[in-house]
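Enquirer: show me how the following folds:
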Amino acid sequence: MSTHQPPMPQAAPAAPDRQPAPGAPYSGYTSPIPVVRTHLGHAIASEWTKIRSVRSTIWTIGVFVLLVVGIGLLAGAVVSNSASSDDLSGESALSLGFFGLLLGSMCIITLGVLTTASEYGTGMIRTTMVACPSRARVLAAKAIVFFGVAFVITLATSAFVAMTQVSMLSDVARTPTGAEWLKGTVGVSLYIALLGLLSLVIGSIIRHSAGAITIMIGAVLAPLVIALFMFSQSLEKVRTALFEYSIPNQLSVFYSNSLSDSGPSGWDPLWIILLATAVAFGAAYLLLEKRDV
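Expert: Modelled structure (predicted):
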């Protein structure tokens, strides 16, 4: 009988040690996906995608356009049919745009608050911060995108209403000057956009949509309403200051139709709202860096 034994299997050769020598560059796997250093432009693109894809933007901007255009055209039609040249002597036809923008500003305020505060309510802010750990960059991107949207929409709407009202009231009101056109379109659009930006920053500070909207609407209406009920002579200075620096009065300044004989004039309201927004923006940045999301 044969005693031949099958050959024993040879052990596989040991895999070569692929560890790089100390100090040598690593030459292992390289991802085919290019690594791109993120910057503010990426955050802006992300925020633009958010603001144009949510329903709140469509609803608030839609209602804003409806209010500004509807009230503006209605006011122009009523005045053109009932007023005479003596009633509006010396008055610019642009002044009627004030009423629609005052109500429409509530929509811009709401959109500004929702741009930041809604993410805290839904928890989406955690995803945002993971995608972009730089909190200052996130806040700056939101501010840039919102301000651009608010300014463009307000400018287009207010310019359309202004041109329509001037044509409707050409027989009973004087033709606006170039400076009045600039203030009644570009100036008031900058003011409304900054008011919305202030609302965005307040939303970032409060982190609650309903609370921030209530605060901003109160800031718009409360000073004027409180001043109306100050009958005491001892409070006359306070009453005058509330009238002069209330947001409705500052809006009316852009139409050369101030509610008071003193107070802000010219482009003063724009610098006031710009200063208030800058201070609030600084506070929001400090709180954003210190608080958890």
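
Enquirer: for the rest of this, base every contact and every neighbour count on C-alpha atoms.
Expert: Will do.

Enquirer: and the helix ranked longest in the chain, how far out from the chain middle?
Expert: Once the chain is assigned using DSSP state H, the helix that runs over the most residues is helix 135-168. Distance, stretch centre to chain centre, for helix 135-168: 9 Å (CA atoms, centre = their mean, to the nearest Å).

Enquirer: next: stretch 265-284.
Expert: Relative to its chain's centre, stretch 265-284 lies at 14 Å (CA atoms, centre = their mean).

Enquirer: before we compare anything, build this one as well:
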Amino acid sequence: MSTATMNRPAARVSGKGVSFARALHSEWIKFTTLRSTWILLATTIAVSIGIGVLGAWGMGSGIEQLRADGQDPASVGLDPSMIHMMATGGLDFGQLIIGALGVLLIASEYSTGMIRSTMTAVPRRIPALAAKAVVVAVVAAIVGVVSSFATYFASQPVLSQYGLEYGLDVENLVQSILLSGVYLALVALMGLALGSLLRNSAGGIVTLVALLLVLPIVASMLQFDWVKDGVEPFLPSNAGRQLVALQIPEDALTQLQGGLVMAAWAAVLLAAAAVTTKTRDV
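Expert: Presented below is the predicted three-dimensional model:
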């Protein structure tokens, strides 16, 4: 070994050569090579379609029975136009699965220690988190749109038995279906943020379920005006329902407002996750 070689300073690891595109490609490979990813995505689609079609069948059979008994379905709160919402009716359950996928995408790396390799490859850390966010949001958006369109087409043969089939020209229907992708993307980002903050899969999923499912139920049980007007509409899943709603009551959040509220939840959680990712040890 030459003297020049012995005196050469050791190379230092630097994040300057790491581009966001490379980080994104790396996260995409990790995301698509996990069997659990495909299981959860397939389950999300299956559950969303199944719940939507089941809801359409239940409403169709109920309307037919009421008409056979000589009753007006609208008089008992079963307006036939409510069937149009069944295209996105499975989102309430699908969101829990896609949100769990967001949690697992990063929390599982903390539990296995793989996060050290990720952060070594991307020393500045934030691009790694951003890459995960882009991947899970895009996939969730596609799943939301595909499952909602599939639910619509799968429910039409069921509804045709009751003479209740309808076309895509129903007002705001296509817009609602497309926005269902935005809904699931935001839920997935919330899950990713919680997984990063808590660094625990079970804790992240439980917290997400509490935000999306438990808190709205508890809020609906509290008979206080300040809860009904100032808290309940701004919970993430309630705001999300407004995002995909076909008809908006005068005293409710509009589609835009509902989307902004839900986006604010995701943005705040992601900002907190970014801060902790940057400052805490792995």
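
Enquirer: need the TM-score from the superposition.
Expert: Here the TM-score for the pair of chains, by TM-score structural alignment, normalised by the length of the second structure, is 0.81; 260 aligned residues with a CA RMSD of 2.8 Å.

Enquirer: past the longest helix of the first structure, which element shows up next along the chain?
Expert: Next helix or strand after helix 135-168 of the first structure toward the C-terminus (DSSP states H and E): helix 178-182.

Enquirer: how many residues are close by Arg239 of the first structure?
Expert: Using other CA atoms under 10 Å, Arg239 of the first structure has 20 other residues around it.

Enquirer: quick one: it and Tyr245 touch, right?
Expert: No. Assessed by CA atoms under 8 Å, Arg239 of the first structure is found out of contact with Tyr245, at 10.3 Å.

Enquirer: which residue in the first structure lines up with Leu91 of the second structure?
Expert: Residue pairing (TM-score structural alignment): Leu91 of the second structure is matched to Leu101 of the first structure.

Enquirer: number of residues surrounding its match?
Expert: Look at Leu101 of the first structure: counted by other CA under 10 Å, it has 27 neighbours.

Enquirer: just Leu169 of the first structure next, same as before
Expert: The burial count assigned to Leu169 of the first structure is 23, neighbours taken as other CA under 10 Å.

Enquirer: and if you look at Met168 of the first structure?
Expert: What Met168 of the first structure shows, counting by other CA under 10 Å, is a neighbour count of 18.

Enquirer: any idea how far Leu96 of the first structure is from it?
Expert: Separation of Met168 of the first structure from Leu96 of the first structure (CA to CA, to the nearest Å): 11 Å.

Enquirer: what's the answer for Ser84 of the first structure, then?
Expert: For Ser84 of the first structure, the distance to Leu96 of the first structure equals 15 Å [CA to CA].

Enquirer: if you count what's nearby, which of those two comes out ahead?
Expert: The neighbour comparison of Ser84 of the first structure against Leu96 (other CA under 10 Å) goes to Leu96, with 24 against 14.

Enquirer: show me what Val279 of the first structure lines up with in the second structure.
Expert: Aligned by TM-score structural alignment, Val279 of the first structure pairs with Val268 of the second structure.

Enquirer: who's the closest spatial neighbour of Lys278 of the second structure, skipping the chain neighbours?
Expert: Arg125 (6.3 Å; CA to CA, 6 or more residues apart in numbering).

Enquirer: repeat for Ile202 of the first structure
Expert: Using CA to CA, 6+ apart, the closest residue to Ile202 of the first structure is Ala212 (6.1 Å).

Enquirer: so where in the second structure does whichever strand or helix holds the one you found end up aligned?
Expert: For Ala212 of the first structure, the host element (DSSP H and E) is helix 209-228. Aligned by TM-score structural alignment, helix 209-228 of the first structure corresponds to residues 201-220 of the second structure.
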